[in-house]
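J.: Return a 3D structure for these sequence lines:
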Amino acid sequence: MNWDDLRIFLAVARTGTLSAAGRRLGLDATTVARRLGRLEVEAGRSLFEVTPAGHILTARGQDLLGHAQTMESAAIACAEGAQAGLQASGTIRVSVAEGFGTSVIAPHLHEFADAHPGIGVELVASSGFLNLSRREADVAVMLARPQRGPLVARKLTDYNLGIYGRRGVARPLSSIADLGEERLVGYVPDLIYAPELHYLEETAPGLSATLSSTSVNAQAAMIRSGAGIGILHCFVGDLDPLLERLLPEEVDIARSYWLVMHRDLRGVARVKAFVDWLDGLVTRMRPLMVGRP
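T.: Below is the predicted model:
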């Protein structure tokens, strides 16, 4: 089978639509459909069922998927071998939690770009994470260790969160019990995408946000404006001169970030270069990460 056609097959399997696969590969949807059709003729049967939700793998498609992924892994290894000794190059897509991406990686990313001018970085900082098993990203910094998939994971760093208010506006608090009398800022309860984000419930049962957002950056902006108090990462709150930490001895939430990648990418030069740089960055920032500046 033609490897270029198999690349298209993998892109459709991972994205679920011809148009999304085309965008990923830099092809138009018509070309993707034509090449996929050629592969299905060669395979002797349909590889996808076309549904309103997108392209779903058939049984034959599932069988081919494993073989195509093996060929992809071999192609990556061959490319890395050919580039051994050369300067790392290419593009790496990094999926990270919004707060970490905005406040930790983005302000320092120029350091990586200066050190590795041949590597482009696509920083996807949002609520939720791209799927590494489906190769939607090369590396992810996640809130928890994934339990399945062809992935390798290790703890990247611990971090802490505390409760913050606008300096000079938030009234002094004597205990956690006082939080029930405050206007709280937090996540939209039914849109929380990970159990690690249930900060208010962990702080005290029954606490709920009056002002809420799916974006931690929006929450920080509300707290900064004096609209209310809320729980933020220490690497956000402690760096903001408009914010002050409240009840630091009583509200000190500990979490960890996990570095995750597809197992086939461990030895890829551009991935290794980014991971090494990120390790150095979080080591430098560790006191701030854990709220001990």
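J.: contacts and neighbour counts: CA atoms only from here.
T.: Fine.
J.: remind me, longest helix of the protein?
T.: When the chain is scanned for its longest helix (criterion: DSSP state H), the result is helix 59-82.
J.: Can you identify each of the strands in the stretch 1-150 of the chain by residue range?
T.: Assigned by DSSP state E, counting those that start in this stretch, the stretch 1-150 of the chain shows strands spanning 48-51, 54-57, 90-97, 119-126, 139-142.
J.: Quick check: buried residues in the third one?
T.: Residues I92, R93, V94, S95, V96, A97 are the ones in strand 90-97 that count as buried (16 or more other C-alpha atoms under 10 Å).
J.: what number of residues lie near V141?
T.: Using other C-alpha atoms under 10 Å, V141 is surrounded by 25 other residues.
J.: how near is it to L151?
T.: 13 Å (C-alpha to C-alpha, to the nearest Å).
J.: overlap in contacts of those two?
T.: Residues touching both V141 and L151 (C-alpha atoms under 8 Å, 6 or more residues apart in numbering): V260.
J.: Tell me the helix or strand right after the lengthiest strand in the chain.
T.: In the chain, taking DSSP state E as the definition, the longest strand is strand 151-166. As assigned by DSSP states H and E, the chain's next helix or strand after strand 151-166 is strand 184-186.
J.: And for that next one, what's in contact with it?
T.: By C-alpha under 8 Å, 6+ apart, strand 184-186 touches 200, 208-213, 219, 222-223, 228-231.
J.: go with 7 Å
T.: Residues from elsewhere that reach strand 184-186 (C-alpha atoms under 7 Å, 6 or more residues apart in numbering): S208, A209, T210, L211, S212, S213, Q219, G228, I229, G230.
J.: In PyMOL, how would I select the buried members of the residues you listed?
T.: Remark: buried members of those, expressed as a PyMOL selection using 16+ other C-alpha under 10 Å:
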select buried, resi 208+209+211+212+213+219+228+229+230
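J.: now, which of the contacts of strand 184-186 lie within helices?
T.: Taking DSSP H as the definition of helices, those contribute Q219.
J.: quick one: buried residues of the longest helix of the chain?
T.: Using 16+ other C-alpha under 10 Å as the test for burial, helix 59-82 gives G61, L64, L65, A68, Q69, E72, A77, E80.
J.: how much space between the second one and G280?
T.: It stands for L64. For L64, the distance to G280 equals 40 Å [C-alpha to C-alpha].
J.: structure for this one too, so we can compare:
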Amino acid sequence: MENWDDIRVFLAVARAESLSGAAPALKMDPATLSRRIARLEDRLGAALFLKSPQGYALTERGLRLQAHAARAEAALALVAETGEAERGLTGQIRIGAPDGCANFVLPQVCAAIQARNPGLELQILALPRVVNLSKREADMAITVSRPETGRLMVQKVTDYRLHLAQRRDAPVPESLAALGARAMVGYIPDMIFDRELDYLGDLGATAVPLASNSVSVQLQMLRHAGIGIVHDFALPFAPELTRVLTDQLSLTRAFWLVRHAADRRSERLNRFAAMLLAGLRAEVARLEAGRLTEGITRRDG
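T.: Sure thing, here's the model as predicted:
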């Protein structure tokens, strides 16, 4: 195996598919990365990437090296974890999540876990799209649909509920049929990245006059005007809003925890995943009950 630092650079560029994409995580500039990749290719006597203005694509030799390097990376991680079971978790863990979960649930859960593990650095990656685990954008991800493809470990986190909500001082519509007279708040239809986020069909609508690709922005819109579908766990953060027509429209969705299959033997990530699952389940239940001010349940799971 080549110098591990060079292999680490190779893996980062392979996953990011560009020098500029890999540079921030490695804390190196693209020019330095280009020299490092060229040096590795010279030593191996083969091109590892097809380079173009669109980015860096792996050659057949590069694909073979990536497979070997990824296995070596996983083995090194296992060695680094030796003895960690008796200590608190350490190092960096990045979690990808849709912005509803990232804004209203994950911060409290991560804060509680980090308080019990001071050597742990937790990062929340909130994106209006599905996080790409194969490119190592994150160590694990929360999704709203169960992945059907890929070498992944998938665990159901919990169900969560959504209802129509509006300002408390606004007139309550008599029925779903009366919603046409109100300004609806929701997702931008062509930017819905997961079918489970498409709520308009449940309302018989095709578009909304107040739209955003962000759940947090939608909630802020509703604090000023309109009516829209809101996560029950977000409502404690907007006390001026109230649920309406709950007997006529009630939606249930689920969160899933998705991880790399290669991390199955990682005791460190398994321990963290157990804490995360327990914390998320407790926090969603607490918020759905409308309890914002209570301390989060602190369990290792």
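J.: TM-score, when you put one on top of the other?
T.: Here the superposed chains carry a TM-score of 0.91, computed using TM-score structural alignment, normalised by the length of structure 1; 290 aligned residues with a C-alpha RMSD of 2.0 Å.
J.: what packs against the longest strand of structure 1?
T.: Applying 3 or more C-alpha pairs under 7 Å, 6 or more residues apart in numbering; DSSP states H and E, one finds that strand 151-166 of structure 1 contacts helix 216-225, strand 229-233, helix 234-237, strand 243-246, strand 253-262.
J.: If we go by neighbour counts, what in the next helix-or-strand element following the last one is buried?
T.: Where DSSP H and E defines the elements, the next helix or strand beyond strand 253-262 of structure 1 is helix 269-284. Buried positions in helix 269-284 of structure 1, judged by neighbour count with 16+ other C-alpha under 10 Å: A269, R270, V271, A273, F274, V275, W277, L278, L281, V282.
J.: Quick one: distance of the helix or strand following helix 269-284 of structure 1 to the chain centre.
T.: The first helix or strand that comes after helix 269-284 of structure 1 along the chain, using DSSP H and E, is helix 286-289. Put simply, helix 286-289 of structure 1 sits 20 Å off its chain's centre (C-alpha atoms, centre = their mean, to the nearest Å).
J.: same thing with stretch 105-116 of structure 1?
T.: Here the centre of stretch 105-116 of structure 1 is set off from its chain's centre by 18 Å, with C-alpha atoms, centre = their mean.
J.: Likewise for stretch 160-178 of structure 1?
T.: Distance of stretch 160-178 of structure 1 from its chain centroid, counting by C-alpha atoms, centre = their mean, is 29 Å.
J.: Likewise for stretch 168-184 of structure 2?
T.: Its chain's C-alpha centre and that of stretch 168-184 of structure 2 lie 33 Å apart, by C-alpha atoms, centre = their mean.
J.: what's the answer for stretch 244-259 of structure 1, then?
T.: Computed by C-alpha atoms, centre = their mean, the chain-centroid distance of stretch 244-259 of structure 1 equals 20 Å.
J.: Quick check, M289 of structure 1 in contact with Y159.
T.: Yes - contact between M289 of structure 1 and Y159 holds when scored by C-alpha atoms under 7 Å: they sit 4.8 Å apart.
J.: what about those two, which has more around it?
T.: Higher neighbour count among M289 of structure 1 and Y159: M289, with 24 against 19, using other C-alpha under 10 Å.
J.: surely R223 of structure 2 meets R167?
T.: Yes - contact criterion C-alpha under 7 Å: R223 of structure 2 and R167 qualify, at 6.3 Å.
J.: Between these two, which contacts overlap?
T.: Counting by C-alpha under 7 Å, 6+ apart, the contacts common to R223 of structure 2 and R167 are E240, L241.
J.: Relative to its centre, which residue of structure 1 is most distant?
T.: Using C-alpha atoms, centre = their mean, the residue of structure 1 lying farthest from its centre is G44. It sits 38.3 Å away.
J.: roughly how far apart are that one and G61 of structure 1?
T.: 11 Å.
J.: what's the answer for C78 of structure 1, then?
T.: Distance, C78 of structure 1 to G61 of structure 1, by C-alpha to C-alpha: 25 Å.
J.: just E181 of structure 1 next, same as before
T.: 57 Å.
J.: again, but for M1 of structure 1
T.: Separation of M1 of structure 1 from G61 of structure 1 (C-alpha to C-alpha) stands at 14 Å.
J.: S89 of structure 1 now?
T.: Taken as C-alpha to C-alpha, the span from S89 of structure 1 to G61 of structure 1 is 32 Å.
J.: A43 of structure 1 too?
T.: 9 Å.
J.: Could you save the buried residues of helix 269-284 of structure 1 as TSV and add columns showing distance to L173 of structure 1?
T.: Output for those, formatted as TSV (distance: C-alpha to C-alpha, whole Å):
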residue	distance to L173 of structure 1
A269	51
R270	48
V271	46
A273	46
F274	42
V275	41
W277	40
L278	37
L281	34
V282	32
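J.: Aligned against structure 2, show me the partner of A33 of structure 1.
T.: Matched across to structure 2, A33 of structure 1 falls on S34, judged by TM-score structural alignment.
J.: Please list all residues in contact with the closest residue to that match other than its chain neighbours.
T.: Using C-alpha to C-alpha, 6 or more residues apart in numbering and skipping residues adjacent in sequence, the residue nearest S34 of structure 2 is L19, 7.0 Å away. By C-alpha under 7 Å, 6+ apart, the contact set of L19 of structure 2 is V13, P30, L33.
J.: got the contact list for the last one?
T.: It stands for L33 of structure 2. Contacts here follow C-alpha under 7 Å, 6+ apart; on that basis L33 of structure 2 touches L19.
J.: And for M191 of structure 2?
T.: Neighbour list for M191 of structure 2: N213 [criterion: C-alpha under 7 Å, 6+ apart].
J.: For G204 of structure 2, see how far away it is.
T.: M191 of structure 2 sits 18 Å away from G204 of structure 2, going by C-alpha to C-alpha.
J.: returning to what we had before: which one of the contacts of strand 184-186 of structure 1 sits closest to H262 of structure 1?
T.: Nearest to H262 of structure 1 out of those is S213 (C-alpha to C-alpha; 31.2 Å).
J.: Quick one: map that closest one onto structure 2.
T.: The alignment partner of S213 of structure 1 in structure 2, by TM-score structural alignment, is S212.
J.: Just confirm that match contacts I188, I think it does.
T.: Yes - in this structure, S212 of structure 2 is within contact of I188 by C-alpha under 7 Å, at 5.4 Å.
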